[in-house]
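>>> coords below, sequence missing:
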């Protein structure tokens, strides 16, 4: 039986990955900050699917968090066959006026944590010549997004990084997939500080997290390098920026996302 490690597993897309992988009889190592939420999810999955579930309550923004996580997994004696790098944060607002520490924390969590955990677990997969990594990117990865600049840039990194690793590791029997959903759960936009009208817009094009994960696992099974889950709007958001002048795309998102800032044009 395979074992999957999922970061950001206590809610949203991470919890949906846990649910659907457990249904496939995959053993799990669930990682998030909230021990209570992790324990409740683990108890439910054990009861429903009779699968082995370990939990690790770890704030991945803490110093040496990835080292601590890796050593804890080693102590559990679990060989990780599937790594799901799902944890991440966003922040809405004018970069020059933003909280510097929060922007650096976003880079650390969205990029450095993904790179570090992948580098730690990937060699074992290559040695066993089986396994995979699923990295959560976003349709934001395909364009610059004023007032959402750092988040979009981190997801562009994740997409490029994942596609490169997909090519590097195919001959080792290891698969890497970038998942690029659009809005998938309003709480993300609320937590990121988006104005109410943008939260409402996101709700209207929201893709259920269950659909995101279902599409991701289907693409992973097919050994695809990238998947854009959900309906037609998300592929459009990913494709159009490639066809238009980059300045036009940035200006468009400045107009849309800057509506409540008084800084459109």
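Looks like it arrived, so ask away. Quantities reported herein were computed from a predicted structural model and do not represent experimental measurements.

>>> C-alpha from now on. contacts and neighbour counts both.
Fine.

>>> doesn't residue 227 make contact with residue 180?
Yes. Look at residue 180 against residue 227 with CA atoms under 8 Å: they come within range, at 6.1 Å.

>>> the two: who's more crowded?
residue 180 (28 against 21; other CA atoms under 10 Å).

>>> just the strands in the stretch 101-250 of the chain please.
Per DSSP state E, counting those that start in this stretch, the stretch 101-250 of the chain carries strands over the ranges 131-136, 174-179, 226-227.

>>> out of those, which is the most enclosed?
strand 174-179 (a mean of 27; mean count of other CA atoms under 10 Å).

>>> tell me which other helices or strands that strand touches.
strand 131-136, helix 149-169, helix 209-221, strand 226-227 (3 or more CA pairs under 8 Å, 6 or more residues apart in numbering; DSSP states H and E).

>>> and the longest one with strand 174-179, angle?
Counting by axes from the mean of the first three to the mean of the last three CA atoms, to 10 degrees, helix 149-169 points 150 degrees away from the direction of strand 174-179.

>>> quick check: buried residues in helix 149-169?
Within helix 149-169, the residues that qualify as buried are 149-156, 158-159, 161-163, 165-166, 169, counting by 16 or more other CA atoms under 10 Å.

>>> contacts for that helix?
By CA atoms under 8 Å, 6 or more residues apart in numbering, the residues outside helix 149-169 that reach it are 89-91, 95, 103, 106-107, 110-111, 126, 135-138, 140-145, 175-178, 225-226.

>>> now a PyMOL select for only the buried ones of the residues you listed.
If you want just the buried ones from the contacts of helix 149-169 in PyMOL, going by 16+ other CA under 10 Å, the selection is:
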select buried, resi 89+90+91+103+106+107+110+111+126+135+136+137+138+140+141+142+143+144+145+175+176+177+178+225+226
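
>>> run a quick neighbour tally on residue 217.
19.

>>> got a list of what it touches?
Per CA under 8 Å, 6+ apart, neighbours of residue 217: none.

>>> please compare the first structure with the one that follows:
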């Protein structure tokens, strides 16, 4: 499968942010789209835009992937419709900012249910058919937070570390299968998720502009990495430098630095 083949791309969390921007990237290359998120209205609006702007064939399939059995039901519905997925973009995710002890237990569980369990279930249902056909691509949206502990984003960072680790393991398992898998690890990006976090912590809204990535630029880098079969993609020079520095820094010092930086947020 080349970048010029007509392919069917399933994008989760497609109703906003990086997922919405990634859907536009794939629509621009002529792909068919399956859009998944909880908000049917937002998905329908995006589908209409993609059809009008790119002539895309789009299916809208609302689902809450944090719910047990949601990935199974989605895969079964696509089989009934005879829609085979060539590219899976696991973008759906949630964030909760604040001290661990100040966040309700159900919110911690909600992050795990979607960011970890939902993503894993999607892989479990959609990777085997790709391997059977001998071609496919997967892009898991992780975060730069996957590379280090992040106080006040403890559970979120831990879920993204899981996504990165799983992606790297599967990249080796899938070598030679015709299926590639990679992780997009953006830094702070101008999305609705950042807006929501900034409402809870106004200091986030005062971050310097050079630290905040443009959502379309981040999506474009993720799209290109996916099509090239790159395993890890960190968009932005500042983010890449931070990642390299983080891997070279002793863990105890990294924790101290992270704690100092995030304490005031």
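Here it is on my side, so go on. Keep in mind the model is a prediction, meaning the values are calculated, not measured.

>>> ok so, going back, any chance of the helices and strands packed on strand 174-179 of the first structure in a markdown table, with distance to residue 249 of the first structure too?
Output for those, formatted as a markdown table (distance: least, CA to CA, whole Å):
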| stretch | distance to residue 249 of the first structure |
| --- | --- |
| strand 131-136 | 23 |
| helix 149-169 | 13 |
| helix 209-221 | 25 |
| strand 226-227 | 22 |
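
>>> returning to what we had before: any chance of the strands of the stretch 101-250 of the first structure in TSV, with distance to residue 72 of the first structure too?
TSV is the format used below for the strands of the stretch 101-250 of the first structure (distance: least, CA to CA, whole Å):
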stretch	distance to residue 72 of the first structure
strand 131-136	19
strand 174-179	23
strand 226-227	30
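
>>> residue 235 of the first structure -> the second structure?
Aligned by TM-score structural alignment, residue 235 of the first structure pairs with residue 240 of the second structure.

>>> typo on my end, residue 88 of the first structure
Residue 88 of the first structure maps onto residue 93 in the second structure, by TM-score structural alignment.

>>> do residue 36 of the first structure as well
Correspondence of residue 36 of the first structure to the second structure, assessed by TM-score structural alignment: residue 41.

>>> give me the distance between that match and residue 179 of the second structure.
33 Å (CA to CA, to the nearest Å).

>>> repeat that for residue 94 of the second structure.
Separation of residue 94 of the second structure from residue 179 of the second structure (CA to CA) stands at 27 Å.

>>> now do residue 212 of the second structure
32 Å.

>>> for residue 91 of the second structure, same thing?
18 Å.

>>> what's the burial count for residue 121 of the second structure?
The burial count for residue 121 of the second structure: 19, using other CA under 10 Å.

>>> which position in the first structure pairs with it?
Superposed on the first structure with TM-score structural alignment, residue 121 of the second structure falls opposite residue 116.

>>> which residues touch its match?
residue 66.

>>> equivalent analysis for residue 195 of the first structure, please.
Neighbours of residue 195 of the first structure in contact, by CA under 8 Å, 6+ apart: residue 260.

>>> cutoff 10 Å now
By CA atoms under 10 Å, 6 or more residues apart in numbering, the residues touching residue 195 of the first structure are 92, 93, 189, 257, 258, 259, 260, 261.

>>> now, among those residues, which is nearest to residue 16 of the first structure?
The closest of the contacts of residue 195 of the first structure to residue 16 of the first structure turns out to be residue 189 (CA to CA; 18.3 Å).

>>> pull the number of nearby residues for the residue lying closest to the closest one once chain neighbours are set aside.
Spatial nearest neighbour of residue 189 of the first structure, chain neighbours left out: residue 199 (5.9 Å); criterion: CA to CA, 6 or more residues apart in numbering. Neighbour count of residue 199 of the first structure, defined by other CA under 10 Å: 18.

>>> cool, the one 10 residues further on as well?
Other residues within reach of residue 209 of the first structure by the criterion other CA under 10 Å amount to 22.

>>> the residue nearest to residue 189 of the first structure matches what in the second structure?
Using TM-score structural alignment, residue 199 of the first structure sits opposite residue 205 in the second structure.

>>> isn't its match up against residue 197?
Yes. If you go by CA atoms under 10 Å, residue 205 of the second structure and residue 197 touch, sitting 8.8 Å apart.

>>> what range in the second structure matches stretch 13-26 of the first structure?
So stretch 13-26 of the first structure sits over residues 18-31 in the second structure, by TM-score structural alignment.

>>> how far is the matching stretch from where the chain is centred?
14 Å (CA atoms, centre = their mean, to the nearest Å).

>>> the helix or strand hosting residue 42 of the second structure vs the first structure - mean distance after superposition?
Secondary-structure assignment from DSSP states H and E places residue 42 of the second structure in helix 40-54. The superposed helix 40-54 of the second structure is, by mean CA distance after the TM-score superposition for the first structure, a mean 0.9 Å from where its aligned residues fall in the first structure.

>>> cool, thanks, talk later.
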